[in-house]
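Undergrad: How does the following fold in three dimensions:
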Amino acid sequence: MESNTNSSQEIDLSYLSKKTGHLFDKIGYSIYRFIKFLIKNIWILLVLLIVGGVIGYLLDNRAEKLYKHEVIVIPNFSSNSYLYNSIQNLEYKNSKIVKAQVEPIIDIYQFIQERYQNLEIAKYMSENNIQLDKFNDKNAVEKLYRYHLMTIYTKGEDSKGQTIDSLLNTLNADPYYLSRQSIEQQNLNLSISEIEKSIESVNAILNKIGQSSSTAGDLNIEMYSELNNLINSKKSLVEDRNKAKVFQLEQSKIIYDSSKVLNIKESSTPKMILLPIVLFVLFLGANLILILSKKYKNKTSQNS
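TA: Predicted coordinates:
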């Protein structure tokens, strides 16, 4: 019984070895035929490669280079939808711009940190299978984030940034949002003024405590149980003032451009390389079709 098993295994191994050898023979023969085909058509291939290279070179020289410009923007006064609709419906006639897109810069930590209510919003969206960390037009999550990346592609270099500035100026000229900007800036200035008055009031109280401690000797902390609360209140007020000052800067425009990276040259495969490859592949494809056509034509005639 054991000898039969060994014999069967030897037969299987022998069969597998023959099949593997036959497969390698077929692959080797196919490679040989392909090399022979290339040698046979070497002059045609050389002509195709040269012609393709020359045409590709001329096309590369005539084509305008494509440049990418990245601008991080802040839509103020609830103008997120306005920004996205404007970019989606942008017309490119008589403009260097060939394409423009905008997407939110996903920063969940910053979103939650802005205000406590945002944490509840994040929980609600998570429970309803709305992914905060992924941009989807249907979910409209772009309304939740403060910073957005606007990517613009232009034909040729925008050396002085005039094309990008022109687009931003157009976005910042909407009459409704200009009126809203005026109202909200007045409210923000009033808030900053009130915060500064509160800081002055806390400073006045702390100065009085300092004066009384200098006349009465060492300061007894137990007599001033609210001292720590006053100091913390001042810290909180100073932070609020800093945030308000930043908002004041950013609200100087409807769509505030916080940073720009202009004239990033888009890299693509040169037509001088691409076109010869395309012609080479087309030549091989045409010959393969001819070979298959002859093969099946002969089979059809033999069967008939």
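Undergrad: For the rest of this, base every contact and every neighbour count on C-alpha atoms.
TA: OK.
Undergrad: What is the longest helix along the chain packed up against?
TA: Counting by DSSP state H, the longest helix found in the chain is helix 175-216. Contacts defined by 3 or more CA pairs under 8 Å, 6 or more residues apart in numbering; DSSP states H and E place helix 175-216 against helix 227-250.
Undergrad: chain center to the one helix or strand L274 maps to: distance?
TA: Using DSSP states H and E, L274 falls within helix 271-303. Relative to the chain's own centre, helix 271-303 is displaced by 41 Å; criterion: CA atoms, centre = their mean, to the nearest Å.
Undergrad: cool, stretch 250-268 as well?
TA: So, by CA atoms, centre = their mean, the centroid of stretch 250-268 is 13 Å from its chain's centroid.
Undergrad: how about this one, so we can line them up?
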Amino acid sequence: MSVQKENNPENPEIDLLTVFSRIGDFFEWINTSLFRIIRFFVKNAIVVAVLIVIGIGIGKYLDSAQKTYVNKITVTPNFKSTDYLYAKIDFLASKIKLQDTVFLKSIGIQNPLQIASISVAPILNVNDLVNKEDKEFQLLQLMKENESLNTIVKDTTLRKYYNFHSIKINANGIIVQKNTIDPILNFLNTSVYYEAFKKINSQNIQNNIKEKEATILQIDRILNKFSSANTSQSGNEKLIYYNENLNLDKIIKTKDSLCGEIDKLKIEQYNTGKTIREQGMVLNIKSNKIFKWKLIFILPLVFVGLFVFFSFFISFYKKQSLKANANLK
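TA: Coordinates of the predicted model:
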């Protein structure tokens, strides 16, 4: 036979009193717990103060001893290899984060744990965008009407149009270029596809230079013939004849133009000698931002927290031991 719970609809005040009583007990428990915590810290004020001072002292020493350096390398991706550059840097960053020393040493980095992080970002220059002859930039003016130019310039989809990019390496010590930077640059330039592309591009430039040099030799022969004829003919009529028919002024300007083009091609050949061409680097810039002054706040909290934990653990253990001993009696 089931027993039904008695309900007293005529006295709802009893349920309300029970609820208020429990709420009161809860607040009383909070007050008691807060009092115990305050009493604990007052009772152990000297120990807590000593731990805080020790934590600040050790944290300050470790912060000052932790020397961090920033290294910046300016590079130019050739052959439309910007996305390739960013993918390679992301891959290296993941290996550094995982502390995969086996892989990092395999590419030539002698002290992988010295590297804290690596990243790459475009060196923003609006002229790089405006000067590009690409259909996508026909929309640049329309985009400016809806967004600020600064937002457009920082858009990651446009990073491939910037000429220069900056690789940033944060390190926990002084970096030697031969042991760290050069292996990273060699790793970035390791690609079968781009290596083949580079060879073809270099051969094309070399052929172009040879053709222009051959044209210059032909011009020199013409000028030499004119010079020989001019020395053998003392009259001005021959000089006028050559000026009118050979148009020496244009020939000389053409030669100068070809020489200028050859100079540009040689510079291009040098700049495109690597897929990722380094343009300059600044190494071992001392940084005061990374991890600076963090341990001063963290260590005191850790020491005090450990002291509180062990104190309550010992107190709990003693109480339970007393209860166990009482039950045995």
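Undergrad: Can you give me the TM-score here?
TA: Remark: TM-score between the superposed chains equals 0.63 [TM-score structural alignment, normalised by the length of structure 1]; 232 aligned residues with a CA RMSD of 3.7 Å.
Undergrad: quick revisit: let me know the angle separating the longest helix of structure 1 from helix 227-250.
TA: Inter-element angle recorded for helix 175-216 of structure 1 and helix 227-250: 150 degrees (by axes from the mean of the first three to the mean of the last three CA atoms, to 10 degrees).
Undergrad: In the helix holding L274 of structure 1, which residues are buried?
TA: 271-272, 275-277, 279-280 (16 or more other CA atoms under 10 Å).
Undergrad: Take the residues you listed and lay them out in TSV including distance to I74 of structure 1.
TA: Shown next, in TSV, are the buried residues of helix 271-303 of structure 1 (distance: CA to CA, whole Å):
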residue	distance to I74 of structure 1
K271	39
M272	42
L275	43
P276	46
I277	45
L279	48
F280	50
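Undergrad: ok, the residues you listed vs E10 of structure 1, which is closest?
TA: Nearest to E10 of structure 1 among these: F280, at 47.2 Å, using CA to CA.
Undergrad: do you know how far that closest one is from I42 of structure 1?
TA: F280 of structure 1 sits 11 Å away from I42 of structure 1, taking CA to CA, to the nearest Å as the criterion.
Undergrad: ok, which stretches of structure 2 are strands?
TA: For structure 2, the strands defined by DSSP state E occupy 68-77, 115-122, 165-171, 276-287.
Undergrad: Nearest to K212 of structure 2, out of those?
TA: With CA to CA as the criterion, K212 of structure 2 lies closest to strand 276-287 of the strands of structure 2, at 26.1 Å.
Undergrad: which part of structure 1 lines up with that closest one?
TA: Under TM-score structural alignment, strand 276-287 of structure 2 corresponds to residues 255-266 of structure 1.
Undergrad: Stretch 249-260 of structure 2 now?
TA: Going by TM-score structural alignment: stretch 249-260 of structure 2 matches residues 228-239.
Undergrad: Which position in structure 1 pairs with K319 of structure 2?
TA: In structure 1, no residue is paired with K319 of structure 2, using TM-score structural alignment.
Undergrad: burial count for K319 of structure 2?
TA: 11 (other CA atoms under 10 Å).
Undergrad: how about it, what does it touch?
TA: With contacts defined as CA atoms under 8 Å, 6 or more residues apart in numbering, K319 of structure 2 has no neighbours.
Undergrad: What separation do you get for V141 of structure 1 and N129 of structure 1?
TA: Separation of V141 of structure 1 from N129 of structure 1 (CA to CA): 12 Å.
Undergrad: quick one, which of the two is more surrounded?
TA: Just comparing V141 of structure 1 and N129: by other CA under 10 Å the higher neighbour count belongs to V141, 19 against 8.
Undergrad: element containing I39 of structure 1?
TA: Applying DSSP H and E, one finds I39 of structure 1 within helix 2-40.
Undergrad: Return the angle between stretch directions for that helix and helix 271-303.
TA: Here the directions of helix 2-40 of structure 1 and helix 271-303 differ by 120 degrees (the same axes, to 10 degrees).
Undergrad: Which neighbouring elements make contact with helix 2-40 of structure 1?
TA: Packed on helix 2-40 of structure 1, when contacts are counted by 3+ CA pairs under 8 Å, 6+ apart, is no other helix or strand.
Undergrad: Okay, buried residues for it please.
TA: By neighbour count on 16+ other CA under 10 Å, the buried set for helix 2-40 of structure 1 is empty.
Undergrad: can you tell me which residue in structure 2 aligns to G21 of structure 1?
TA: Alignment note (TM-score structural alignment): G21 of structure 1 has no counterpart in structure 2.
Undergrad: Many thanks, I have nothing further to ask.
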